[in-house]
Every structure is written in structure tokens, then in C-alpha cells.
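Enquirer: quick one, what's the 3D model for this:
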Amino acid sequence: MDCMFKKIAKQGGDIQFDDVETIIGPSVKLEGEFQSKGNVMVSGVLIGKLETSENVRIETNAQIEGDITAREAIIAGNVHGNIIIAQHLSLLSSAKITGDITAGSIAIQQGAQMNGKCSMVATVEPKPADVKQNAASVMQDTTELL
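Expert: Just a heads-up that it's a prediction; the model follows:
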């Protein structure tokens, strides 16, 4: 288990997992929305959304049924949901992804499986629902000024 807490090499730098704040262990099944401001490692089952402003590591036997949003991520397990990574995403050879991926950069090991769209962008843009909500807010503010 020590290997999970070490730096993981990636092109252009390292993803830090020295200070994992939350571990969802192999015997844990968690349902609901999970939010964190620290590094998160999942070895168990998560049914719901996972959001962190830091890094995520999904271990080989882990299963995620929901969307993942993080700064950087390493995925070795199964994810059925959309993945939004602001910087770097590494898909290890055992990764199985069903869903769309948006990331700043992506490394995919031979053997990793993906079923969905993949986009690499310099910055992660807000979801369409957020854009509509912001546009409606601007329209309301403009109307109030008149």
C-alpha cells in the first residue's frame, strides 16, 4: 500500500499523493455526492459524484458510478461517468472508462479501455448548464437596471 502514497511520474512532472486526505478503502461502498479539497484515493465503490480541488487516484479494483472532477487523476479501475480533469489524467493499463473525458493532457497506457469522447483543452470550461445559468443571471441584472 506504500506505493499508493508516492509520487507518480507523468510527462512534465509528478502527481503528488504523499498527503492523501481521504481513502475510500476496498471494503467501503459509498453512495452520494463526495466533495473534498484534498487528495482522494478510491479502492472501493463510489456511486455518485466525486469532486476535489486536488488529485484523485482510482485503484485497480475500484468502481465509480458517477462523474469525477479533479485537478489531476490517475485511474486504474472502472469508471462509468464523465471525467473532468483540469491538468493531467493518466489512464493505467487496467483502467476501464465509459463516459466522456475532458482534460488538459492525457497519458494512456496500452491495455486501458475507453468508450466515450475525449477532449484535451488548455482550461476546463464551465458546463453548458452553468453557461445558461450565468447568461440568465446577466439578462436579469440588465433588466433590473432598466
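Enquirer: from here on, contacts and neighbour counts on C-alpha atoms
Expert: Fine.
Enquirer: tell me, how many residues neighbour residue 142?
Expert: Residues lying near residue 142 (other CA atoms under 10 Å) number 10.
Enquirer: just the helices from this structure, written as ranges.
Expert: For the chain, the helices defined by DSSP state H occupy 128-145.
Enquirer: so what's the closest residue to residue 30 other than its chain neighbours up against?
Expert: Excluding the flanking residues, the one nearest residue 30 by CA to CA, 6 or more residues apart in numbering is residue 46, at 4.8 Å. Residues near residue 46 by CA atoms under 8 Å, 6 or more residues apart in numbering: 29, 30, 31, 32, 63, 64, 65, 66.
Enquirer: OK, contacts around the fourth one?
Expert: For residue 32, the set of contacting residues under the criterion of CA under 8 Å, 6+ apart consists of 46, 47, 48, 49.
Enquirer: ok, it to residue 23 distance?
Expert: 16 Å (CA to CA, to the nearest Å).
Enquirer: can you check residue 63 too?
Expert: 14 Å.
Enquirer: who has more neighbours, these two?
Expert: Applying other CA under 10 Å to residue 63 and residue 23 shows that residue 63 carries more neighbours, namely 22 against 14.
Enquirer: here is the second sequence; please produce its structure so I can put it next to the first one:
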Amino acid sequence: MFNNKSNSKGDNKTMLPTSTVNIIGSGTTIQGDIVCEGDIRIDGQVNGLVSTKAKIVVGPEGDIIGDLVCQSADILGKVTGIIRVDELLFLKGNALVKGDVYTAHFEMEPSAKFNGRCYMGDEVPENNKHGKSVLQEAE
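Expert: Next up, the predicted model:
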């Protein structure tokens, strides 16, 4: 995955992987925000914001209490919070989403459950223009 190679000038530099995938494994619990640049897969539990400029996958055992912000997302587990997706949000399998969704495109399998409001395109309701999270609204 990581290689130490010398270039033609003789400098030793660490080569980073061409694509970054972050994995929160089953049995792992994180209290706090996760901010990354690459794709992230969550099979454990996260209490806090999960934000990336790439894709978020919440596996069947994944459980997030907090907001998601990303380019695209596949949800198979449970998310309680606001979801903001620039492109496609896909609820698969036995996904359970409790919270509002802001996305350009939304797809949902018949077995998935969604309890909240869905806003598509540039429509942002007046009472949520500042992006208050579910956790903030509960306080």
C-alpha cells in the first residue's frame, strides 16, 4: 500500500496511495467529528459530523448519530442527522435514515426507511439556512 522508492535524483520520498479510503471497522466507536478528503466507509459507530469531499458508505452495521456532508453517499445502515450530498444519495437494503436530506439526486430501495424531509436542488428552507445539525437543534 505504501512504498518507499527513490526517484531518479536519489531523493527518498514516501509514496502515498493513489486513492485514499478510510475505514471505520465494526466494533469501533468514535466520539467526535471526522473530516477527510477521500472516500470513507463506516461499519462501526460515530457520534459526530462525518465530512468528506468524496463518497461516504455506511455499511449495514454502521450507525451514525450526527450529520453527513459529502459528494455522494450509499447508506445501508443507520443515520440520525442531517445529510447533505452534492450528487447522489442512495439508501440501500435495510437503511434507516432519521433526519432531513439535502441532495441533487435521491434513490431508495423499497426495503429502506426514511423519516424526514427531502430538499433537492438549491432549495434550503428558511429555518435551516445556517445548517443547524440535529445535535444542535436538540440542545
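Enquirer: and the TM-score between these chains?
Expert: The TM-score (TM-score structural alignment, normalised by the length of the second structure) is 0.74; 112 aligned residues with a CA RMSD of 2.1 Å.
Enquirer: mind checking which of the contacts of residue 32 of the first structure land in strands?
Expert: Judged by DSSP state E, the subset of those located in strands is 46, 47.
Enquirer: ok so, going back, between residue 63 and residue 23 of the first structure, what contacts are shared?
Expert: With CA under 8 Å, 6+ apart as the test, residue 63 of the first structure and residue 23 both reach residue 43.
Enquirer: now the counterpart of residue 86 of the second structure in the first structure: closest residue in space, sequence neighbours ignored.
Expert: In the first structure, the residue paired with residue 86 of the second structure is residue 86, using TM-score structural alignment. Leaving aside its chain neighbours, residue 86 of the first structure sits nearest to residue 71 (4.8 Å; criterion: CA to CA, 6+ apart).
Enquirer: show me what contacts the one you found?
Expert: 52, 53, 54, 55, 56, 85, 86, 87, 88.
Enquirer: ok, now residue 87 of the second structure?
Expert: Taking CA under 8 Å, 6+ apart as the contact definition, residue 87 of the second structure lies against 71, 72, 103, 104, 105.
Enquirer: give me the subset of those that lies in strands.
Expert: Those of the contacts of residue 87 of the second structure mapping onto strands are 72, 103, 104, 105, per DSSP E.
Enquirer: corresponding residue for the third one in the first structure?
Expert: Read it as residue 104 of the second structure. Under TM-score structural alignment, residue 104 of the second structure pairs with residue 104 in the first structure.
Enquirer: picking up where we left off before, just the buried residues out of the contacts of residue 87 of the second structure, in ChimeraX syntax.
Expert: Buried subset of the contacts of residue 87 of the second structure, written as a ChimeraX selection, criterion 16 or more other CA atoms under 10 Å:
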select :71,72,103,104
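Enquirer: closest to residue 130 of the second structure among the contacts of residue 87 of the second structure?
Expert: residue 103 (16.1 Å; CA to CA).
Enquirer: correct me if wrong: that closest one contacts residue 85.
Expert: Yes: between residue 103 of the second structure and residue 85 there is a contact under CA atoms under 8 Å: 4.8 Å.
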